[in-house]
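In: Here is my input, please return the structure:
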Amino acid sequence: MHLSSPAIVLSVRPHGEHGAIVRALTPRDGVQPGYVRGGRSRAIRPVLQPANAILGEWRARTDVQLAALTVELVHSRAPLFDEALPAAALEWLTALTATLLPEAQPYPQIYAALDAVVDAVEAAPSARGWAGSIARYELLLLAELGFGLALEECVVTGAREHLAFVSPKSGGAVSRAAASGYEARLLALPAFLQAGGEAGWNEVFAGLAITRHFLERDLLTGRAAEVLAARGRLVERLQRAVA
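Out: Just a heads-up that it's a prediction; the model follows:
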């Protein structure tokens, strides 16, 4: 097994006295684990920061053996971890991706989306510029893993206009007219989840409420639910930024 590819670092776990086991997302070969010799050294540790863009080279004698991984830094996002909000965003994005994606399965859309949202966190002058993209990324993960929401038309009437809610049971959109009298049982659907574009803070939090509900129900169960603590820290810091 020999693979050379650009990748985004997702997680790093110490192994032995000096090494580290790294999981990184590649464009064509999905999540790839590898053992980095000296991964805990002062020279290599900054390269293995989650969210960093690297060029990785994985080598193993067999497909079932943990590959030896050598890394070259392409772009460091380490400075973002000195700021509370960007740090919380990158921690959540990488932890969620590492938790949900199976190894060695190609997810080119997820790679492109993660790369884009991490770039947005790095480039935007405030969280307002990237917070909505977190919800859209979570929505993509749900879809790619078989739990996509049906937001194109009303699940009750088939109408494509005035979609204002999401059913927490079916994951389908509900029009304002069809929701009459049942609004309290439904999740508010912000327009940016369908059409993209900018979102106000109320819309951002509404979008995050939708994706959290379905992530918790369908994907983050059992031990995987532990990763939700990182999401809680992110949302708490976003709420503080608005207050």
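In: C-alpha from now on. contacts and neighbour counts both.
Out: Will do.
In: ok, residues contacting stretch 167-186?
Out: Residues outside stretch 167-186 that contact it (Cα atoms under 8 Å, 6 or more residues apart in numbering) are 148-157, 159-166, 187, 189, 213-214.
In: And the spatially most central residue of the chain, how close does it get to Val227?
Out: When Cα atoms, centre = their mean is applied to the chain, the residue found nearest the centroid is Leu93 (3.7 Å). When distance is defined by Cα to Cα, to the nearest Å, Leu93 is 10 Å away from Val227.
In: where exactly do the strands run in this structure?
Out: Ranges of strands in the chain, per DSSP state E, are 2-15, 19-26, 30-36, 53-59, 68-75, 150-154, 163-166, 172-175, 187-188.
In: Which elements pack onto the last one?
Out: Spelled out, it's strand 187-188. strand 163-166, helix 201-214 (3 or more Cα pairs under 8 Å, 6 or more residues apart in numbering; DSSP states H and E).
In: Thr70 is nearest to which of the ones you listed?
Out: helix 201-214 (35.5 Å; Cα to Cα).
In: what comes into contact with that closest one?
Out: Helix 201-214 is contacted by residues 128, 131-132, 134-135, 138-139, 142, 166, 168, 171, 187-193, 242 when judged by Cα under 8 Å, 6+ apart.
In: Let's compare: structure for the following, please.
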Amino acid sequence: MEWRDQGILLAVRRHGETSAIIEVFTPSHGVHAGVVRGGTSRKIAPILQPGAQLDVAWRARLDEHIGAFTVEPVRSRAAVVMGDRLALAGLNAVAGLLTFCLAEREAHPALYRRTEALLDLLDAMDLWPLAYLRWELALLEEMGFGLDLSACAVTGARVGLAYVSPRSGRAVTEAAAGIWADRLLPLPSVLLGQGDGDDAEVLTGLGTTGYFLEHRVAPELGHHPLPAARARFVELFARLRGS
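Out: So this is what the prediction gives:
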């Protein structure tokens, strides 16, 4: 069995004395693990940095085997993230959520394209948090928990939307919320694709998407907690930019 694809390196761990096991996210083969022989060597180790874009070839005797990768660098994102704490935290959040949410070897080509575009914005941190929020919306959609923010779940109105129902993921207007408003999640205009997407609104939006990741996606996957990397990114973003 063998295939070749391009992918984003999500994680690396040492394997034996000289090898490494890597996880890559590819458009045609999803999140896929394999052994890189000599992965700890001076030649290969610098290539194996999370976030790197790699050309990978996978080979195994049987499809169910972990198999082995040969890798060639396409582009590195290490220089960008090592010079910016928020960029590094964001990259770790993306990698953590992908490995947490996606079943191994299951293709998600649309999400892959969005992820690659998101990581290519890591050197534009004025734009990146909003792009990341929209990526989380896409991830929820991919996992079957997409938010329906097109109209009020109660009245059908398309204006005045102010909340999201934590049960249905549908929008609710302020008027329809009434006395139940404190039980609903905030719906900042940035989640509707409106406004400038200032940092405070993005942070509010991350609270709402985070609720569905924690209370809908995680239980579906077996009640595991969300990756700590996501919380670290949100906390750092709030500390640096949320005031």
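In: give me the number of residues near the aligned partner of Glu214 of structure 2 in structure 1?
Out: Aligned counterpart of Glu214 of structure 2 in structure 1: Glu216 (TM-score structural alignment). By the criterion of other Cα atoms under 10 Å, Glu216 of structure 1 has 14 neighbours.
In: Could I get the contacting residues of Glu216 of structure 1?
Out: Going by Cα under 8 Å, 6+ apart, Glu216 of structure 1 touches Ala225.
In: Can you state the residues of structure 2 onto which stretch 174-181 of structure 1 aligns?
Out: Aligning stretch 174-181 of structure 1 against structure 2 (TM-score structural alignment) gives residues 172-179.
In: Distance check, the residue of structure 1 most remote from its centre against Pro168 of structure 1.
Out: Largest separation from the mean C-alpha position in structure 1: Gly181, at 34.5 Å (Cα atoms, centre = their mean). Here Gly181 of structure 1 is placed at a distance of 16 Å from Pro168 of structure 1 (Cα to Cα).
In: next one: Ala178 of structure 1
Out: Distance, Ala178 of structure 1 to Pro168 of structure 1, using Cα to Cα: 15 Å.
In: ok, those two, which is more surrounded?
Out: Taking other Cα under 10 Å, Ala178 of structure 1 and Pro168 do not tie; Ala178 has more neighbours (18 against 15).
In: mind checking how far Val22 of structure 1 is from Ala229 of structure 1?
Out: To Ala229 of structure 1, Val22 of structure 1 is 21 Å away according to Cα to Cα.
In: Comparing the two, which shows the higher neighbour count?
Out: Per other Cα under 10 Å, whichever of Val22 of structure 1 and Ala229 has more neighbours is Val22, with 23 against 10.
In: right, and the more buried one touches Ser11 too?
Out: Yes. Counting by Cα atoms under 8 Å, Val22 of structure 1 touches Ser11, with 5.8 Å between them.
In: count of residues packed around Arg240 of structure 1?
Out: 10.
In: swap in Arg183 of structure 2?
Out: By other Cα under 10 Å, 12 other residues sit near Arg183 of structure 2.
In: got the contact list for the closest residue to Leu55 of structure 1 other than its chain neighbours?
Out: In this structure, Leu55 of structure 1 finds its nearest non-sequential neighbour in Pro6, 4.3 Å apart by Cα to Cα, 6 or more residues apart in numbering. Counting by Cα under 8 Å, 6+ apart, Pro6 of structure 1 makes contact with 26-27, 53-56.
In: cool, Arg59 of structure 1 as well?
Out: With contact set as Cα under 8 Å, 6+ apart, Arg59 of structure 1 has these partners: 1-3, 67-69.
In: could the residues you listed be laid out in JSON lines, adding neighbour count and distance to Ala84 of structure 1?
Out: Below are those laid out as JSON lines (neighbours: other Cα atoms under 10 Å; distance: Cα to Cα, whole Å):
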{"residue": "Met1", "neighbour count": "11", "distance to Ala84 of structure 1": "39"}
{"residue": "His2", "neighbour count": "13", "distance to Ala84 of structure 1": "38"}
{"residue": "Leu3", "neighbour count": "13", "distance to Ala84 of structure 1": "35"}
{"residue": "Ala67", "neighbour count": "22", "distance to Ala84 of structure 1": "34"}
{"residue": "Ala68", "neighbour count": "17", "distance to Ala84 of structure 1": "33"}
{"residue": "Leu69", "neighbour count": "24", "distance to Ala84 of structure 1": "30"}
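In: ok, and those in structure 2?
Out: Contacts from the contacts of Arg59 of structure 1 that recur in structure 2, judged by both residues aligned by TM-score structural alignment, their matches' Cα atoms under 8 Å, are 1-3, 67-69.
In: so can I have CSV of the strands of structure 1 showing distance to Pro108 of structure 1?
Out: What follows is the strands of structure 1, written out as CSV (distance: least, Cα to Cα, whole Å):
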stretch, distance to Pro108 of structure 1
strand 2-15, 11
strand 19-26, 8
strand 30-36, 8
strand 53-59, 15
strand 68-75, 19
strand 150-154, 22
strand 163-166, 28
strand 172-175, 26
strand 187-188, 30
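In: now for the ones you listed, which one comes closest to Gly200 of structure 1?
Out: Closest among the strands of structure 1, using Cα to Cα: strand 187-188, at 13.8 Å.
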